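[1] this is the structure alone, sequence omitted:
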């Protein structure tokens, strides 16, 4: 009995170029995601960068929404919404995120475009890899890496532009940390998308490993119709007046970016890009046979079972949807009702209690006024909590620029008769003179 032949695993996968509706969708998603990524840092909002994550000042600006460290609950909510959204989408439609929108998929596709531009189609690239080193091979390989490196640097510079004003970076006003993170991000873009490529999806991405736990019989996945396709072979192409099955052309394997054979069933390596569907549909068109030998479908439909009318009402769909809707509604409501300014009160511990010229006890405080709006604001400060408590300068008003923070020093005085030894609870009342919004912050007054 002869042993089955073991096909050699290629060191590098060169997927064959395909065309079709799903390929057009993938190209559109690459262009859309990169238009957003490269374009958003250049947008302006009220004279400032529209999206700016200013880590040095702990301040995020997102299209007029000003977020400070106290608002990081919204970032946590965004991460939870993203995770639940991914779980919900995976349960409904499999790994469409991986196939069309994942940064690894998008940048790998761009690197393949660069490679194809310089070195030719998949056959030419394989031939070039197998050829001995020559001046022509050195030039093509070098030009490919040069273009990939230039694109990676552009990507790294844009990424840093979300944290450092991108117009400063464009004029080469680059600090040492800006340069480090630009090179760091560019290097990993080149490594992951230009060198490792599909190996990231196969061996490094955890999502590929646990996706099966979110699939069920109604999940939309890419599948090969064995009932129609088997037995496969060239005789399928010669059959007359029949729906033709798999002719074993192997094009579905040639176009796969991870190098798998979808005819072997659902595999964790499949990223759901649908390149095999486009390739198979083109073959079926040539054979004048209906499309759909490889298609998006569910295990339920593939077995010939009718889909239940309430397939969307599965328990996990209901749980994901309810959690997702609840968090989105709660976060949106909280953001809409958010105060237009914040206040932090810190008592000056270097001098706990002093005595003024008129015999009053006096404490010093640092008030951190955070203006979260896009307009300049004026704030008045009063204090309450003890019968005789007052501000040293009762009529004092503080001006704060749009989306800025001002730290001011204030002195609070109280009669010794009402401020015995120890700490007494008090409240600062800060009122915005522009919006007539009031914020109360508690603190303590130290008596002698």
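    Right, received. Where do you want to start? Keep in mind that this is a model prediction, so the values were computed, not measured.
[2] when you work out contacts or count neighbours from here on, use the C-alpha atoms and nothing else.
    Will do.
[3] what sits against residue 46?
    64, 374 (CA atoms under 8 Å, 6 or more residues apart in numbering).
[4] quick one: the helices in the stretch 151-300 of the chain?
    Applying DSSP state H, counting those that start in this stretch to the stretch 151-300 of the chain gives helices spanning 166-170, 176-189, 198-199, 207-210, 226-229, 235-238, 251-254, 275-286, 299-302.
[5] alright, now check it against this:
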């Protein structure tokens, strides 16, 4: 064992520090991004799409259904009213199904078209672009905003900054009031808030979400996408070589560099120069401040702003469009994108099955729930007539939004004497606690514990009658 194991000496690894002079315009988390305005097909579609969802978000709480707020997620009352559907804590499985389906829908869309949710539908992106629009209208275009920030404070700068932040706070406040209006009656909320009569928790929620919206869309912006949102971190697990993402075509674009517009496209190709003129507009319009020419990056939210900017430059240069486009890795390598593939089919099948199960569960859902609670003070007692009596409390939950009348019957306990109301009326979305007693001759009981059922049936509409049976126990000795 005296022989030494031969060791190969490895030279010390030389660490190459980045050259700061070559990266003076590189993005860092602390730098300020001045987003340049862009026009184009994708930008028009994104604005149209965003306005639709913004309008839906703002209008839904104001819609009335049966003289009530159509969508009211009342946490205090522990019930969610969604038009004609009322969900209770007992219906948590429905909510779980909806959340799972939403997650798989997101996975399906991401596998097919990348992070289009982030670029076109995410509230963070939508509100950020709204705030940027106010910046452009009040402070001017990108270059004017840069110069304004570099300037010392004067009256012009003061009123522009003040007006901008006032607009931001106003948008944040309206957003917060609308959001809180999903959880408390919105018409009363607006009146109470502006008359200073709002309750503590409603007022606190409005102020809290106002600050969050103002901070996220006004100040944090891309930091939410690049450092806080977890979706940017695990999105790569859903990507494959056929996923459509915003990408730069280096084969066509390199070698990049400026050139005269008078030089024809044929002359450029003969000299071996790429289509990219290195104008950096793709960087200036990016809300996260990245250079798409460096390849796929987790900061990219697939908003397509760089696509419109590049297509505009290509059009002015009389070059073919599509140097930056929604494409796949296979297509960039010269192949064809496979739209139908096992991964996408798998997501689609799972999504279809889950949606079908949700529909079946909602169609078979019974708008009535009954719970039986035995008296905990005494298992049984003997009446003056010599009968054995058990005391119960029936909790009858009317899950519908209309008043219902119910008939209560005892099934499976022969010779019983029912003491209490056997017909009750319960308002829509309400719970009725009904104390009742059941007495029986002890000679009619063969066991110390006898199982039976409470049968509760609606009697208002025989054709659409619903009934629920709940098992309980009658105890003697």
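    Noted; the coordinates are in hand. Since we're looking at a predicted model, the values are computed, not measured.
[6] TM-score for these two?
    Once superposed, chain against chain, the TM-score is 0.94 (TM-score structural alignment, normalised by the length of the first structure); 443 aligned residues with a CA RMSD of 1.9 Å.
[7] still on that earlier bit, looking at the helices of the stretch 151-300 of the first structure, which is nearest to residue 377 of the first structure?
    The minimum distance between residue 377 of the first structure and these falls on helix 166-170, with 27.4 Å, by CA to CA.
[8] the closest one corresponds to what range in the second structure?
    Mapped onto the second structure using TM-score structural alignment, helix 166-170 of the first structure spans residues 186-190.
[9] roughly how far is the matching stretch from the heart of the chain?
    Chain-centre distance of stretch 186-190 of the second structure: 24 Å, with CA atoms, centre = their mean, to the nearest Å.
[10] next one: stretch 97-104 of the second structure
    The answer for stretch 97-104 of the second structure is 10 Å, by CA atoms, centre = their mean.
[11] in it, which residues are buried?
    Buried residues in stretch 97-104 of the second structure, defined by neighbour count with 16 or more other CA atoms under 10 Å: 97, 101, 104.
[12] tell me which helix or strand the most centrally placed residue in the first structure sits in.
    Residue closest to the average C-alpha location in the first structure (CA atoms, centre = their mean): residue 82, at 8.2 Å. Taking DSSP states H and E as the definition, residue 82 of the first structure sits inside helix 72-93.
[13] let me see the contact set for residue 467 of the second structure.
    368, 455-458.
[14] which of these does the first structure keep?
    Contacts conserved in the first structure for these, using both residues aligned by TM-score structural alignment, their matches' CA atoms under 8 Å: 455-458.
[15] mind checking which of these are buried?
    455-458.
[16] what's the distance between the equivalent of residue 428 of the second structure over in the first structure and residue 288 of the first structure?
    Aligned counterpart of residue 428 of the second structure in the first structure: residue 402 (TM-score structural alignment). When distance is defined by CA to CA, to the nearest Å, residue 402 of the first structure is 66 Å away from residue 288 of the first structure.
[17] out of those two, which sits in the busier spot?
    residue 402 (16 against 12; other CA atoms under 10 Å).
[18] now check the first structure for the residue matching residue 96 of the second structure.
    Per TM-score structural alignment, the equivalent position to residue 96 of the second structure in the first structure is residue 76.
[19] burial check on that match, number of neighbours?
    For residue 76 of the first structure, the tally of surrounding residues (other CA under 10 Å) stands at 11.
[20] what do you get for residue 132 of the first structure?
    Around residue 132 of the first structure there are 9 residues (other CA under 10 Å).
[21] can I assume residue 406 of the second structure sits in a strand?
    Yes - counting by DSSP: H, G, I helix; E, B strand; the rest coil, residue 406 of the second structure falls inside a strand.
[22] just give me the match in the first structure for it.
    For residue 406 of the second structure, the aligned position in the first structure is occupied by residue 379, per TM-score structural alignment.
[23] what about the nearest residue in space to its match that is not next to it in sequence, distance to residue 282 of the first structure?
    Sequence neighbours aside, residue 432 is the residue nearest to residue 379 of the first structure in space, at 4.6 Å (criterion: CA to CA, 6 or more residues apart in numbering). Shown here: residue 432 of the first structure relative to residue 282 of the first structure, a distance of 66 Å by CA to CA.
[24] likewise residue 90 of the first structure?
    As judged by CA to CA, residue 90 of the first structure and residue 282 of the first structure stand 27 Å apart.
[25] those two: which has the busier surroundings?
    Under the neighbour definition other CA under 10 Å, residue 90 of the first structure and residue 282 were set side by side, and residue 90 has more, 22 against 17.
[26] corresponding residue for the more buried one in the second structure?
    Here residue 90 of the first structure is matched to residue 110 in the second structure, going by TM-score structural alignment.
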